[in-house]
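A.B. asks: I would like to see how this sequence folds:
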Amino acid sequence: MTKVSFNNNNKPFANTLRNRVNDYFKTRNISNTGNRRLYIKSIILVTFAVGIYITLIFFPLPIWVACVLCILLGINFAAIGFNIMHEGGHQSFSKKAWLNTVSAYTLNMLGGTIYFWKQKHNINHHTYTNVDGLDHDIDIKFMRTHTDQPRKWFHRFQFAYWFLLYGISYIAWVMFQDFEKYFSGKMGNKAIRKAMPLREHVIFWGTKLGYTTVYLVIPILMVGWLPALVGWLIAGISCGFCLAVVFQLAHVVEGTQFPVADPDTGKIEQEWMVHQLSTTANFATGSRFISWLLGGLNFQVEHHLFPRISHVHYPAINKLVKATCKEYNVAYIEHRTMGHAFLSHLRHIHVLGKR
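C.D. replies: From the prediction side, this is the model:
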């Protein structure tokens, strides 16, 4: 495949927007990383996760209470990913590099591999958003997310089985896809194989051993294999559903584009920032609760334009982005509520399954 690039020779929109955002932080003399609000929220999320885990493992509970706590634990894991890991992975959690590293490695504490995530997410997804073959986040097994993907006979039923795939996505990621990447050395089917440093080999196996011990072995020893396995599945499905839905509402809805590079030149005829706006959508930006829980990922447009800026600043940045888009006549995709975005996603995959 020809290396894909963007038409950045003349980029007045990007220059104007960057200058305005830089001026916002400069005139207020504030850092673009996280602040006390983020750190307090992080402590709350981690404390709740540890508390729920201890309660499930060491205290006798009615079955229905245990099931509810497992659901809450899965949601809590997703919230840690949205608010702590994601910020650390983008180096926006703190001005201190070591604190970004610690927060990024919360992914490994949840069974994932930050080394793989940074390549797949920071490089592939953020650079080539919604570009087939390069953004592996839109390459979902058994799902057709855009028209350039071949339509298989089973896609006509994807409007009915999507919830199953989204639910198992976290478990599949931790228990299968990471191993697929590890042994293949590739982030996706069309990716180039890369050698893995020795340090990362050690971290990978340590992570998988730790995850298995904490979330399967210890629970089995404490509460028995059946309750432990059922609880692990409930928490994993709850987490996976949250993670998958938030991503889909940001990129796989009506109105978002899936640009194709010129086959000869490998160039996409948009400046990079305009490309991000055409492939990304916001939702429910007026809801403080959703913004708090999702780590500002409902402000996905602002995140893709400025991934090194912490989500605590997105509401203010949002105003600058919208004003600049209006000035340069650049489309800005946004759904008023999460429900509206969710229905838009369902309509999108339903249409793609039919034709």
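
A.B. asks: only C-alpha atoms for contact and neighbour calcs from this point on.
C.D. replies: Will do.

A.B. asks: so who does I71 touch?
C.D. replies: Contact partners of I71, counting by Cα atoms under 8 Å, 6 or more residues apart in numbering, are 234-235, 238.

A.B. asks: now, which of those residues sits nearest T106?
C.D. replies: A235 (16.7 Å; Cα to Cα).

A.B. asks: the closest one - that's part of a helix, no?
C.D. replies: Yes: using DSSP: H, G, I helix; E, B strand; the rest coil, the assignment for A235 is a helix.

A.B. asks: now V274: how far from P227?
C.D. replies: 50 Å (Cα to Cα, to the nearest Å).

A.B. asks: quick one: which of the two has more around it?
C.D. replies: Between V274 and P227, V274 has the larger neighbour count (other Cα atoms under 10 Å), namely 19 against 16.

A.B. asks: now that one, nearest residue through space, not along the chain?
C.D. replies: Closest residue in space to V274, ignoring its immediate chain neighbours: V330 at 7.2 Å, by Cα to Cα, 6 or more residues apart in numbering.

A.B. asks: and the one you found, what element?
C.D. replies: Using DSSP states H and E, V330 is not contained in any helix or strand.

A.B. asks: can you give the contact residues for the helix or strand containing P315?
C.D. replies: In this structure, P315 sits in helix 314-328 according to DSSP H and E. Contact with helix 314-328 is made by 13, 16-17, 20-21, 285, 296, 299, 302-303, 331-332, as judged by Cα under 8 Å, 6+ apart.

A.B. asks: show me what the helix or strand following that helix is packed against.
C.D. replies: Next in sequence after helix 314-328, counting helices and strands by DSSP H and E, comes strand 333-335. If you count contacts as 3 or more Cα pairs under 8 Å, 6 or more residues apart in numbering; DSSP states H and E, strand 333-335 packs onto strand 281-283.

A.B. asks: hmm, back to that, in ChimeraX, how would I select the buried members of the contacts of helix 314-328?
C.D. replies: Per 16 or more other Cα atoms under 10 Å, the buried members of the contacts of helix 314-328 correspond to this ChimeraX selection:
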select :13,17,20,21,285,296,299,302,303,332
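
A.B. asks: what is the nearest of the contacts of helix 314-328 to F116?
C.D. replies: H303 (20.1 Å).

A.B. asks: helices or strands up against the helix or strand that that closest one is a member of?
C.D. replies: Per DSSP H and E, H303 falls inside helix 300-305. In this structure, helix 300-305 makes packing contacts with helix 272-279, strand 281-283, helix 314-328, judged by 3+ Cα pairs under 8 Å, 6+ apart.

A.B. asks: for comparison, sequence B:
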Amino acid sequence: MARTPRFYLLVAIAVGLGFAGAITGFILLGDSWYQLLIAAALGILLTQVAFLAHEANHRQILSSGPANDRLALIIGNGIVGMSQSWWASKHTRHHANPNRVGKDPDIEIDTISFLDEDAAKARGVQRWITRRQGWLFFPLLTLEGLNLYVLALRHLFSREEIKGRWQELGLLALRHALIIAPIFIFLPLGMAFAFLGVQMAVFGVYMGASFAPNHKGMAVIAPGAKLDFFSKQVRTSRNIRGGWWATWLMGGLNYQIEHHLFPNMARPHLSRARSIVREHCKTLGVPYVETSLLQSYGIVIRYLNEVGLAARDPFDCPLTGSTRHLSVK
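C.D. replies: Next up, the predicted model:
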């Protein structure tokens, strides 16, 4: 386990140098449309910080739980611009019941429908989108960054009881003052909006493209199904091949099966756990799914298009749901 602190120190240094380079480029370029390249770089860097916030939420980085929680709060709210309390609550429920109907918030209807029954309820513009949602998935991700920022503010300004509400709001205010305000101070108004749009679009696509391959298109667990912990986590998760480059690109999410089985395991150790888990799956006869990144995107698009068929016409909807839901007892 000695590799863990050194690994995250190297990640922090790499990301820090990236931000330093982006800030230097922003200052030197001035009033230039080449600033959009800096905006794209910031979108990538913010996603890398989001990966670290995700790992801190899982208490993988530092030695104590409270220290990890503070780190997740500081970098999640103060740098990325998300709400740590909203993310932690949502993500905890996802890990407890991945792809389980009625319990996993990640398959609840938003703009995209992940279940046939939700797609069948779509009306108007929503139905038009749902019918084409597989092909529209990646274009829609350009709005996901904005959506995450809006969800953070909606959550923190809601009437529900939230521990540390003002601390989170304070960090968000400081973050926006240090990151967003300079864009509008030093760039012309139109260029500033374009800069912010590109940054949020790249952030949204990168985040969505990293999280979507993990579970979308895998088995959906029916509400009343009874599965043991191991089968539930493995059957609903998908790994991405690629080794070290995929681990850096996806923040360790390429080892999704191992991450769900050992959510507190730090990123550097997931690759070694993979061989053990694969062998155990073989022994138990539990499918272990691993594909390339491009194959996973093809699976996600095909799955979403199949679900979208339910929005076409309730009288000629294909019976796709019955074949996708796991109902093991």
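
A.B. asks: the helix holding P315 of structure 1 vs structure 2, average offset?
C.D. replies: With mean Cα distance after the TM-score superposition for structure 1, helix 314-328 of structure 1 departs from structure 2 by a mean of 0.4 Å once superposed.

A.B. asks: what's the separation between the counterpart of F138 of structure 2 in structure 1 and H201 of structure 1?
C.D. replies: Matched across to structure 1, F138 of structure 2 falls on F163, judged by TM-score structural alignment. Separation of F163 of structure 1 from H201 of structure 1 (Cα to Cα): 33 Å.

A.B. asks: neighbour count: those two, which is higher?
C.D. replies: Using other Cα under 10 Å as the criterion, F163 of structure 1 and H201 rank with F163 on top: 16 against 12.

A.B. asks: how about the nearest residue to the more buried one, chain neighbours excluded?
C.D. replies: That would be F241: by Cα to Cα, 6+ apart, it lies 7.4 Å from F163 of structure 1.

A.B. asks: residue in structure 2 matching G210 of structure 1?
C.D. replies: Using TM-score structural alignment, G210 of structure 1 sits opposite L174 in structure 2.

A.B. asks: now do the same contact list for that match.
C.D. replies: Shown in contact with L174 of structure 2 (Cα under 8 Å, 6+ apart): G78.

A.B. asks: relative to I13 of structure 2, how far out is it?
C.D. replies: Distance from L174 of structure 2 to I13 of structure 2, by Cα to Cα: 22 Å.

A.B. asks: point me to the residue sitting farthest from the middle of structure 1.
C.D. replies: Using Cα atoms, centre = their mean, the residue of structure 1 lying farthest from its centre is P60. It sits 34.8 Å away.

A.B. asks: that residue: what secondary structure?
C.D. replies: coil.

A.B. asks: what of I309 of structure 1?
C.D. replies: Here I309 of structure 1 is coil, with the state taken from three-state DSSP.

A.B. asks: dump the residue contacts of the counterpart of it in structure 2.
C.D. replies: I309 of structure 1 maps onto M265 in structure 2, with residues paired by TM-score structural alignment. Contacts for M265 of structure 2 (Cα under 8 Å, 6+ apart) come out as 60, 259.

A.B. asks: how about L253 of structure 2, what's its match in structure 1?
C.D. replies: By TM-score structural alignment, L253 of structure 2 lines up with L297.

A.B. asks: is that match in a helix, a strand, or coil?
C.D. replies: coil.

A.B. asks: from H86 of structure 1, how far off is it?
C.D. replies: Applying Cα to Cα to L297 of structure 1 and H86 of structure 1 gives a distance of 10 Å.

A.B. asks: ok, now K194 of structure 1?
C.D. replies: For K194 of structure 1 relative to H86 of structure 1 (Cα to Cα), the value is 23 Å.

A.B. asks: ok, now R156 of structure 1?
C.D. replies: 34 Å.

A.B. asks: quick one, which of these two is more surrounded?
C.D. replies: Per other Cα under 10 Å, whichever of R156 of structure 1 and H86 has more neighbours is H86, with 29 against 18.

A.B. asks: spit out the contact partners of that one.
C.D. replies: A104.

A.B. asks: just confirm it is within a helix.
C.D. replies: Yes: when classified by three-state DSSP, H86 of structure 1 is found to be part of a helix.

A.B. asks: trace it over to structure 2, please.
C.D. replies: Using TM-score structural alignment, H86 of structure 1 pairs with H54 in structure 2.

A.B. asks: what of L243 of structure 1?
C.D. replies: Checking TM-score structural alignment: L243 of structure 1 goes with M207.

A.B. asks: quick one, strands of structure 2?
C.D. replies: Taking DSSP state E as the test, the strands found in structure 2 are 220-221, 239-240, 290-291, 325-326.

A.B. asks: nearest residue to I80 of structure 1 other than its sequence neighbours?
C.D. replies: Of all residues not flanking I80 of structure 1 in the chain, L45 sits nearest, at 6.4 Å (Cα to Cα, 6+ apart).

A.B. asks: burial count for the one you found?
C.D. replies: 19.

A.B. asks: ok, now which ones touch the residue mapped onto it from structure 2?
C.D. replies: Residue pairing (TM-score structural alignment): L45 of structure 1 is matched to V15 of structure 2. Residues in contact with V15 of structure 2 (Cα under 8 Å, 6+ apart) are 45, 48-49.
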